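Peer 1: Can you look at this prediction? I've put the sequence above it.
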Amino acid sequence: MQPSYVFKASKAMANLCTEMDCNKDGILNEEFAFINAKHNRCKNFKTVTLRTYHPILRKTICLAKMEAEAESSENLEIFWKLLNEMLEEVNNQTGVRQVFGEYILQKCSSCEFHYKQSVHRHAKKVSERSADFINLAEGLLDALSISDFNVASSEIKDFIDNNAYHQQLNGWYKWWLQRKSHIFRAFKAENTPASNLAEIGHAKIASVGRAFMSLLEGLEKTQHSLSCKMLKYVCLIRDYRKVARGPQATNERLKNITLVVVSVLIVLHGVIGYPYPGDNASTEDLVKYYFCCLYTTREICGFLMLCHGIFVSVSTIERMKRRLGLRRRQNHNPTFLVQEKILELRSEGYANLDYRSMWRLLNSQYNLTVTQETVRLCLRAIDSVGVESRRRHRLHRRSYFNSGPNYLIHIDGYDKLRSYGIAIHGDIDGYSRRILWLKAGPSNNNPTYIAKFYLNFVKESRRIPRVVRADAGTKNVIVRDLQIALRFDHGDAMSELRSFSTGRSTGNQRIERLWRNLSESFTSFWRNTFAYLRDADIFCTAEPLHIECIRYCFLPLIRSQLQEFMETWNEHRVRRQRQIQAHTGVPNVLYFQPQMFGTFDYSFPLQCSVETLDELAVEYSEEWPIRGCSEEFLELIRYLTGEEPTLFLIPQDMNEALQNFCVLIYMCDSITGRI
């Protein structure tokens, strides 16, 4: 998504933008922001007000306000300095051309426009010589060099000094002269946007994930994002209409203004969904957990009966839900909160999710209550291009047959991030499409690592799958031997050697389809992130130390997101499709409640003790290294920092991981002499 922003000069101008959407011409398909920043526009009045327009709510909402009767010069200097740095990162109206085309430039109000407008207003004060005043003022604007500007400046200064309104005109002249680097062509930088510097800003402060952040801190975060070229700005103003300008402040309001910076940004805390209470939890806790996972009452009843041995009726669960206050209707979160969370999730790698997947993620993992229709409208408002491209997509599948849970499970490795030092390995049940494990680490070719995943799954379920399907190669030899050995005495038609099947990767259909879903909703974000670091010459794929730094900084975050993806996938509902014979429903329900669908679990009982599995794990498997890094690299971290690397805090978001990575890269390059 390429965010589009409309910058306006006042609340009245912001309301004009609301009117622009009344005709539904599609120009306001995304979230637009408006800032009203006035500095000494009237005596003792300085204020910055930030508003945003929500297409769903069809109105503007105040996000933050900074007011001061005697604001310190330091705060004002920081504020305008940050805005300067923001604008220097943006090419002159490039965003306007990209999104709306060349024709829209005719409707853009620039700094020069506001200057000319101010000139004509003040020319009325010298009506007898208004033409001379306008010519002299425009001479300042037309000057292309500093020397020409100085000549024009001395001429208009002489004119002002010899005029009866010289005091007012002198104040006007000094006000614009202080902003000469942004207004007059003789001083304007080549990459300065043609927009009003004193009245610009944007409404992405809440999406950086910092609760109770002040306006200045938010602008610092914004400037950091811009320096990474992660945002593009569009400065658009529709046909100019004459509206009232300048602050409309009453004496009573001026008396109440105090030295304070107030942040009223509402930021979601990103609380992961209701945690699993444990096998021995009370019935009420289990009902609450399964309700938060978006299961129906009958599905909850099935889980309690088949997985926990608790026999309760559907009506009992309904009464329990009412007593616990568990309801979805008429209990929805405000739309703007949902929109903020969607924007945050899209910035963290979920930009390609369809509205059903986003709805399930919000409800099950982030403790929000929202309808699919609301999510659909929000996604269409945020990313109409992406919605349209997904709507036109047509998926063609080959036929696939699987009788029940654990009838045939598929294991495979995913190598799209291997060039950056991160490998993914997964296992999926062919019948229910439930993900059995999804892991990320330094390698998915080491057979001892894969054997560890398999033994952990067998130990947790205490069952052996009927057949394991894998690609041919040495990476699966230990899993093959373990599966054949554990299935050797079961005596069915697929026991012994037939319990493990190998073939080409293209024939491993279920897991390959899972990799496609993973690529669309997860992997593409990380590939783009690492590719950006590589193209910016921050990261080199041929440097082993850089690969270790990637693993140390980003692997914990990737593992956390993979776990989140797996939980969301296992709780989503597989839709019924025309002309395709496939089982539909929730993967967890299909896997744990096969009796509800006329089948049964095809796994076989474990014929050895758990202690035997532990001995096999010690003999034939191996855990991934700590943080996915080699001992030599961890020793280097100890040498550079003087502290134990395993005690460092794990990054909680992308910004922290990037900061840690840049620091580590700099320290390693300083040792190797790369810088």
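Peer 2: Happy to help now that I have it. Residues are numbered from 1 along each chain as shown.

Peer 1: Only C-alpha atoms from now on, for both contacts and neighbour counts.
Peer 2: OK.

Peer 1: Validate this expectation: residue 470 resides in a helix.
Peer 2: No: assigned with DSSP: H, G, I helix; E, B strand; the rest coil, residue 470 falls outside any helix and is strand.

Peer 1: For residue 489, see how far away it is.
Peer 2: According to Cα to Cα, to the nearest Å, residue 470 stands 22 Å off from residue 489.

Peer 1: any idea which helix or strand carries residue 63?
Peer 2: strand 59-68 (DSSP states H and E).

Peer 1: Can you mark which positions in the helix or strand following that strand are buried?
Peer 2: Past strand 59-68, further along toward the C-terminus, the next helix or strand under DSSP H and E is helix 73-88. For helix 73-88, the buried set under the neighbour-count rule, 16 or more other Cα atoms under 10 Å, comprises 79, 82-84, 86-88.

Peer 1: can you list these in CSV and add distance to residue 668?
Peer 2: What follows is the buried residues of helix 73-88, written out as CSV (distance: Cα to Cα, whole Å):
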residue, distance to residue 668
79, 35
82, 31
83, 34
84, 33
86, 31
87, 33
88, 31
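
Peer 1: try it against this one:
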Amino acid sequence: MEQRNNLIEMYYTLRLTFDEIKYKVIISTRQLKRIVASLGLYRRRSRGNLFDVATFISKELKVSGQPHGYRWMHTNCLERGLEIDKESVRLIIKCLDPTGVKCRNARKLTRRAYMNNGPNYIWHMDGYDKLKPYEICIHGCIDGFSRNIMWLEADTTNKDPYVIAGYFIDTVREVGGCPRCIRADLGTENGIVRELQVALRDCDGHETNAFLYGTSKCNQRIESWWNILRKECAQFWMDMFQTIKDDGHFSGDFLDVNLIRFYFMNLVHVCFQNILLSINNF
């Protein structure tokens, strides 16, 4: 009996559903719910120390977690082993960062419907230029169905077709194949990737519609991902560099640009890779 209860508590803590637990323990759903209630296990109630959670959120709001909403922050709390419900996280953020909550509420958008046939059916790729004034250029690609990030790179350029082609070839080699189609804008940096994609699909006899051009605003999946990236950490770097500029330490000349790249390029790249790892494993 005690061993069974310990197993139920362990599975429940790992956030397994009732259907998953009952097949592991061999028990009815009704009895399982009674045992869970008797053990005092509740998913929607805060079981963590509110002071510890508030301290953690306060620290996150002072660094790259400042643009995060309560859903992102709740996920971060769970990853740090802090068991707490979303509502408590929302109220803590509302108390600690009312200005940020007000700004996020003002930017609510209505989501459009997106249809995709399956994994690796279409990849969406694009460049992100919010840090380009500091010569830190970002390029990324996302799978439209699974939202798996195929690559996310920070470099000195995202307009060189050979650099973008290198990202594509490295990813194809890593995953062991290419998508059925790639969606990108009309930039010249995508020319070599287009030729490579058409050649790879032609080998299988599927060269039709292997590469689609269109405007950036219609490249829905990657544009949505840039919005997530900005909330996750890009806004933090934008604000930091703007502060350096406002303090008179960045004039935009050759020396200042290269100093920014020397000191921050690797940090930005590592930050993006950590986000990439966290999101793809979530």
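Peer 2: Sure thing, it's come through. All figures in this text were calculated on a predicted structure; none of them were measured in a lab.

Peer 1: Where does the strand holding residue 63 of structure 1 end up in structure 2?
Peer 2: Strand 59-68 of structure 1 corresponds to no residue of structure 2 when matched by TM-score structural alignment.

Peer 1: re earlier: please say which of residue 470 and residue 489 of structure 1 ends up with more neighbours.
Peer 2: residue 470 (26 against 11; other Cα atoms under 10 Å).

Peer 1: how close does that one sit to residue 509 of structure 1?
Peer 2: Separation of residue 470 of structure 1 from residue 509 of structure 1 (Cα to Cα) stands at 11 Å.

Peer 1: what's the answer for residue 391 of structure 1, then?
Peer 2: 24 Å.

Peer 1: Ok, residue 217 of structure 1 next?
Peer 2: Distance from residue 217 of structure 1 to residue 509 of structure 1, counting by Cα to Cα: 49 Å.

Peer 1: again with residue 180 of structure 1
Peer 2: 65 Å.

Peer 1: Then residue 116 of structure 1?
Peer 2: 66 Å.

Peer 1: so how far is the helix or strand where residue 103 of structure 2 lies off the chain centroid?
Peer 2: Assigned by DSSP H and E, residue 103 of structure 2 falls within helix 98-106. Distance, stretch centre to chain centre, for helix 98-106 of structure 2: 21 Å (Cα atoms, centre = their mean, to the nearest Å).

Peer 1: Check which residues of that helix are buried.
Peer 2: 100-101.

Peer 1: And whichever helix or strand comes after it, what does it pack against?
Peer 2: As assigned by DSSP H and E, the chain's next helix or strand after helix 98-106 of structure 2 is strand 122-128. Applying 3 or more Cα pairs under 8 Å, 6 or more residues apart in numbering; DSSP states H and E, one finds that strand 122-128 of structure 2 contacts strand 137-143, strand 181-184, helix 220-229.

Peer 1: in structure 1, what residues pair with the second one?
Peer 2: Here strand 181-184 of structure 2 aligns to structure 1 at residues 467-470, judged by TM-score structural alignment.

Peer 1: Map residue 73 of structure 2 across to structure 1 for me.
Peer 2: With TM-score structural alignment as the criterion, residue 73 of structure 2 lines up with residue 358 in structure 1.

Peer 1: Relative to residue 526 of structure 1, how far out is the closest residue to that match other than its chain neighbours?
Peer 2: Distances taken as Cα to Cα, 6 or more residues apart in numbering place residue 375 nearest to residue 358 of structure 1, at 7.2 Å, with adjacent residues excluded. Residue 375 of structure 1 sits 24 Å away from residue 526 of structure 1 when distances are taken as Cα to Cα.

Peer 1: Looking only at neighbour counts, state which of these two leads.
Peer 2: residue 375 (23 against 18).

Peer 1: what helix or strand does that one sit in?
Peer 2: helix 372-382.

Peer 1: Average separation of that helix from the aligned part of structure 2, please.
Peer 2: For helix 372-382 of structure 1, the mean deviation from structure 2 after alignment is 1.7 Å (mean Cα distance after the TM-score superposition for structure 1).

Peer 1: residues near residue 291 of structure 1, how many?
Peer 2: 20.

Peer 1: can you check residue 270 of structure 2 too?
Peer 2: For residue 270 of structure 2, using other Cα under 10 Å, the count is 14.

Peer 1: next one: residue 401 of structure 1
Peer 2: 11.
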